[in-house]
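Peer 1: Structure of the sequence below:
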Amino acid sequence: MRRTGTATSQCTYRTVSELHTIVAGLAFPECPRWHDGSLWFSDMHADQVIQVSASGKILQTLEVPGNPGGLGWLPDGQMLIVGMKSNLLYRLMDATLEVYADLGTVHTHQSNDMVVGDDGTAYIGNFGFDLMAGDPPQSTQLAQVAPGGAVSAGPSELSFPNGMVITDAGKTLVVAESWGNRLTAFSIAADGSLSQRRVWAELGKLIPDGICLDAEGCIWVSACANHACVRVREGGEVLESIDTGNLNPFACMLGGADGHTLFMCNAGSANPKQTLNERSGRIDCVQVSVPAAPGE
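Peer 2: All right, here's what the predicted structure looks like:
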């Protein structure tokens, strides 16, 4: 069994044999969300957003051009979908995609994951450089989209801002900085703006991608180059580590009828030149002891 390098002696390790696959044959599953009793996720490189039941039955498939990324819902129930290559935020209206916001005013490269607050404010990360071309990493900033679609620049100097969660009853945003090997927190003001930047957890050699929040305020981190999904307490202590075998976890989400199912988006590669041919992507799940945070 792998050891992550940052876990303490208190860490509980679980093997890949405990995982249960509910969906297979995907290109590159990412950005999962548990919403109204089912799991939604983007199959990025296949240009699809897919809704499945907890058992893996496909309920619907939406075609979204230009690689769909982060998913979320406005307070009125309308779905938001990030168009990564187009730097557009779409709203699903009567089964039709319409442009809700232009992220290109803030994002210089591909837009990425997203979290939507209870008030409808959306926070979206982006690559900051051309990852697939092998360009050197560059710091970048979040885009903030107010209810109604107005776009403003959020905090800058972030190293590949990726998965995000909102915690502390809506008062704190936590961002996974993949190239920074850390989780970074910001205070959320009444107007949705972000300030008081601080390190939530240093992760050592772990590279965080997608993240999700549990009811004890701990964060599950998909360590996308470490073949493990780990549960981290604020401050950086790794409490649990789940081995994902020969696949890497790129995102995770708690859900299921009681919130105790950890769904993981696993794949053998993140390179779109390989993923569509290999179709190694799958949704794996495992039961965990602490359920999802309320509202997750």
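Peer 1: going forward, measure contacts between C-alpha atoms and count neighbours the same way
Peer 2: Will do.
Peer 1: where do the helices sit along this protein?
Peer 2: When assigned using DSSP state H, the helices of the chain occupy the ranges 272-278.
Peer 1: Tell me, how many residues neighbour Q48?
Peer 2: With neighbours defined by other CA atoms under 10 Å, the count for Q48 comes to 21.
Peer 1: Report the contact partners of the spatially closest residue to it that is not a sequence neighbour.
Peer 2: Leaving aside its chain neighbours, Q48 sits nearest to E63 (4.7 Å; criterion: CA to CA, 6 or more residues apart in numbering). E63 is in contact with D47, Q48, V49, counting by CA atoms under 8 Å, 6 or more residues apart in numbering.
Peer 1: export these to JSON lines and tack on distance to Q144?
Peer 2: Rendered in JSON lines, the data for these read as follows (distance: CA to CA, whole Å):
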{"residue": "D47", "distance to Q144": "24"}
{"residue": "Q48", "distance to Q144": "24"}
{"residue": "V49", "distance to Q144": "22"}
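Peer 1: Of the residues you listed, which is the nearest to L19?
Peer 2: For L19, the closest of the contacts of E63 turns out to be V49, at 23.1 Å, with distances computed as CA to CA.
Peer 1: Correct me if wrong: the closest one contacts L39.
Peer 2: No - using CA atoms under 8 Å, V49 is not in contact with L39; the gap is 10.6 Å.
Peer 1: Next, check the contacts of E63 against the strands and list the overlap.
Peer 2: Taking DSSP state E as the definition of strands, those contribute Q48, V49.
Peer 1: Compute the distance between D113 and T172, please.
Peer 2: When CA to CA, to the nearest Å is applied, the distance between D113 and T172 equals 17 Å.
Peer 1: Between these two, point out the one with more neighbours.
Peer 2: Looking at D113 and T172 with other CA under 10 Å, you find the greater number of neighbours at D113, namely 28 against 18.
Peer 1: Compute the number of surrounding residues for D168.
Peer 2: When counting by other CA under 10 Å, one arrives at 10 neighbours for D168.
Peer 1: Okay, strands next: where are they in the stretch 151-296 of the chain?
Peer 2: In order along the chain, the stretch 151-296 of the chain carries the following strands (DSSP state E, counting those that start in this stretch): 151-153, 161-167, 172-177, 182-188, 194-202, 208-213, 219-223, 228-232, 238-243, 248-255, 261-267, 281-287.
Peer 1: Flag every buried residue along stretch 36-45.
Peer 2: Burial within stretch 36-45, assessed by neighbour count using 16 or more other CA atoms under 10 Å, is assigned to S38, L39, W40, F41, S42, D43, M44, H45.
Peer 1: Throw the strands of the stretch 151-296 of the chain into CSV and include distance to D94, thanks.
Peer 2: Putting the strands of the stretch 151-296 of the chain into CSV (distance: least, CA to CA, whole Å) gives the following:
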stretch, distance to D94
strand 151-153, 24
strand 161-167, 28
strand 172-177, 31
strand 182-188, 32
strand 194-202, 33
strand 208-213, 29
strand 219-223, 33
strand 228-232, 36
strand 238-243, 39
strand 248-255, 26
strand 261-267, 28
strand 281-287, 28
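Peer 1: Let's see this one next, to set against the first:
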Amino acid sequence: MADLIARPVDGPVTEHGEGPVWDADRQELLWVDLLAGRVHRALAGGGTLQSGGVVDVGGTVGAVLPARGGGWVLAADDGFAHLSADGSVRRLLDLSTEELGRTRMNDAACDPAGRLLAGTMAFDASPGSGSFYRVDLDGTVTRLLSGLTISNGIAFSPDGTVLYLVDSGPATIWAFDYDVDSGTLGSRRPLVVAEPGAGGPDGLCTDDEGCLWVAMWGGGQVRRYAPTGELLTAVDLPVSQPTSCCFAGADGRLLVISTSPLGLPERVHRQEPLAGRLFVADVGVTGPAATPYDGPLAGWTERPGTPLDMSCTDERGPAR
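Peer 2: As a prediction, this is how the structure comes out:
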């Protein structure tokens, strides 16, 4: 297994950097400072990034994604919001199943059809408090999963038939069969359960070869896994808490990695002065840009339903 090295990017130092995505239409990178409630923008060129500004949203912002109808969709506080190009923010929906101040939105991504998928967690990461939601192309929001601990990275296989979802609580990457036509989850299996000492899986993305790139929180690496779960290679960082990653740039060849100093003891933080910065790496493969949300930007509603409870799990997978 050949290890790769990431290099830091000049730019803002975040309190808890998360969720980098590449917006192909605008040719820019977006990422969030989650607990500070900020959305950052940058341009890619020459194998690095140049800062493109910051928007203070307030509250907590777990994820930002481009919207086909203009601006960006945010997974923020206890629901969703729309960020316009002029910097104004408008709430789209507060989720009735989430509690402001107790739970918050975390990672989000769009499926190949343009539906929005997003997860939640408790501020104290209490087991079983997280959920997973789908926003359909008519603005209807459905809770698909309950009983997660820290719903984290979301990505798809190149053909869209497999959804990968991280639950950082049990340090597990789940693989679900996925129906792109309906947005429904099928059978599921634990693809990767992180070994002790490796850190825990956080955010992730997939490359054009169908492999997964996974930020290992506490492990100081971004790992590349085959769709079978085999560990192929790793990108080493000089900081211990990478949070997520994406492919960026016009050719999709630059792997961008967000990091965080959150919770580091003062002694460790002094040893990791670059924690909170973005890093980039040339990894020899390409990856897709973020799929924009393709639904309406008003009139969102919740649909009642019975989500699959993921809390009844063991190492063989969730109970049926």
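Peer 1: Need the TM-score from the superposition.
Peer 2: Scored by TM-score structural alignment, normalised by the length of the first structure, the superposition of the two chains gives a TM-score of 0.83; 275 aligned residues with a CA RMSD of 2.6 Å.
Peer 1: In the second structure, what residue corresponds to the residue nearest to Q48 of the first structure?
Peer 2: Residue correspondence, TM-score structural alignment: E63 of the first structure in this structure matches D56 in the second structure.
Peer 1: same check, this time on Q287 of the first structure
Peer 2: Taking TM-score structural alignment, Q287 of the first structure has D282 as its aligned residue in the second structure.
Peer 1: what's the neighbour count on its match?
Peer 2: Around D282 of the second structure there are 17 other residues, counting by other CA under 10 Å.
Peer 1: which ones are touching it?
Peer 2: Here D282 of the second structure is in contact with A6, R253, L254, L255 (criterion: CA under 8 Å, 6+ apart).
Peer 1: In the first structure, what sits opposite the second one in the alignment?
Peer 2: In the superposition onto the first structure, R253 of the second structure corresponds to H260 when matched by TM-score structural alignment.
Peer 1: where does its match sit relative to G66 of the first structure, distance-wise?
Peer 2: In this view, H260 of the first structure and G66 of the first structure are 33 Å apart by CA to CA.
Peer 1: go on, G235 of the first structure?
Peer 2: Taking CA to CA as the measure, G235 of the first structure and G66 of the first structure are separated by 37 Å.
Peer 1: the more surrounded of the two?
Peer 2: When neighbours are counted by other CA under 10 Å, G235 of the first structure and G66 differ, and G66 comes out ahead with 19 against 12.
Peer 1: measure stretch 84-103 of the second structure end to end?
Peer 2: With CA to CA as the measure, stretch 84-103 of the second structure spans 25 Å from end to end.
Peer 1: which one is the aligned partner of P208 of the first structure in the second structure nearest to, not counting chain neighbours?
Peer 2: Aligned counterpart of P208 of the first structure in the second structure: P201 (TM-score structural alignment). Closest residue to P201 of the second structure in three dimensions, ignoring its sequence neighbours and counting by CA to CA, 6+ apart: M216, at 4.6 Å.
Peer 1: Quick one: map that neighbour onto the first structure.
Peer 2: M216 of the second structure maps onto A223 of the first structure when the alignment is built from TM-score structural alignment.
Peer 1: so its match makes contact with K205?
Peer 2: No - the pair A223 of the first structure / K205 is not scored as a contact, 9.3 Å apart, by CA under 8 Å.
Peer 1: what about the two, which has more around it?
Peer 2: The residue with the greater number of neighbours, taking A223 of the first structure and K205 and applying other CA under 10 Å, is A223; the counts read 28 against 15.
Peer 1: And that one, how far from L74 of the first structure?
Peer 2: Remark: distance between A223 of the first structure and L74 of the first structure (CA to CA) = 29 Å.
Peer 1: What of V290 of the first structure?
Peer 2: Noted for V290 of the first structure: a distance of 27 Å to L74 of the first structure, by CA to CA.
Peer 1: Name the SS class of the residue of the second structure most remote from its centre, please.
Peer 2: The C-alpha centroid of the second structure is most remote from R267, which lies 28.5 Å away (CA atoms, centre = their mean). At R267 of the second structure the chain is in helix, as set by DSSP: H, G, I helix; E, B strand; the rest coil.
Peer 1: State the distance from it to V13 of the second structure.
Peer 2: In this structure, R267 of the second structure lies at 18 Å from V13 of the second structure, with CA to CA as the measure.
Peer 1: before we move on, what about G210 of the second structure?
Peer 2: Counting by CA to CA, the gap between G210 of the second structure and V13 of the second structure amounts to 31 Å.
Peer 1: again with L308 of the second structure
Peer 2: Between L308 of the second structure and V13 of the second structure the distance, using CA to CA, works out to 38 Å.
Peer 1: got it, and L237 of the second structure?
Peer 2: Taken as CA to CA, the spacing of L237 of the second structure relative to V13 of the second structure amounts to 16 Å.
Peer 1: Ok, T60 of the second structure next?
Peer 2: Separation of T60 of the second structure from V13 of the second structure (CA to CA) stands at 17 Å.
Peer 1: higher neighbour count, the two?
Peer 2: A count of neighbours by other CA under 10 Å puts T60 above the other of T60 of the second structure and V13, at 22 against 18.
Peer 1: Roughly how far does D78 of the second structure sit from L117 of the second structure?
Peer 2: Look at D78 of the second structure and L117 of the second structure: by CA to CA, they are 14 Å apart.
Peer 1: again, but for S151 of the second structure
Peer 2: Per CA to CA, S151 of the second structure is found 11 Å from L117 of the second structure.
Peer 1: same question, L49 of the second structure
Peer 2: According to CA to CA, L49 of the second structure stands 27 Å off from L117 of the second structure.
Peer 1: cool, and L163 of the second structure?
Peer 2: 10 Å.
Peer 1: related to what we said a few turns ago, so the match of P208 of the first structure sits against I173, correct?
Peer 2: Yes - in terms of CA under 8 Å, P201 of the second structure counts as a neighbour of I173; the distance is 7.2 Å.
Peer 1: out of those two, which sits in the more crowded spot?
Peer 2: Taking other CA under 10 Å, P201 of the second structure and I173 do not tie; P201 has more neighbours (32 against 26).
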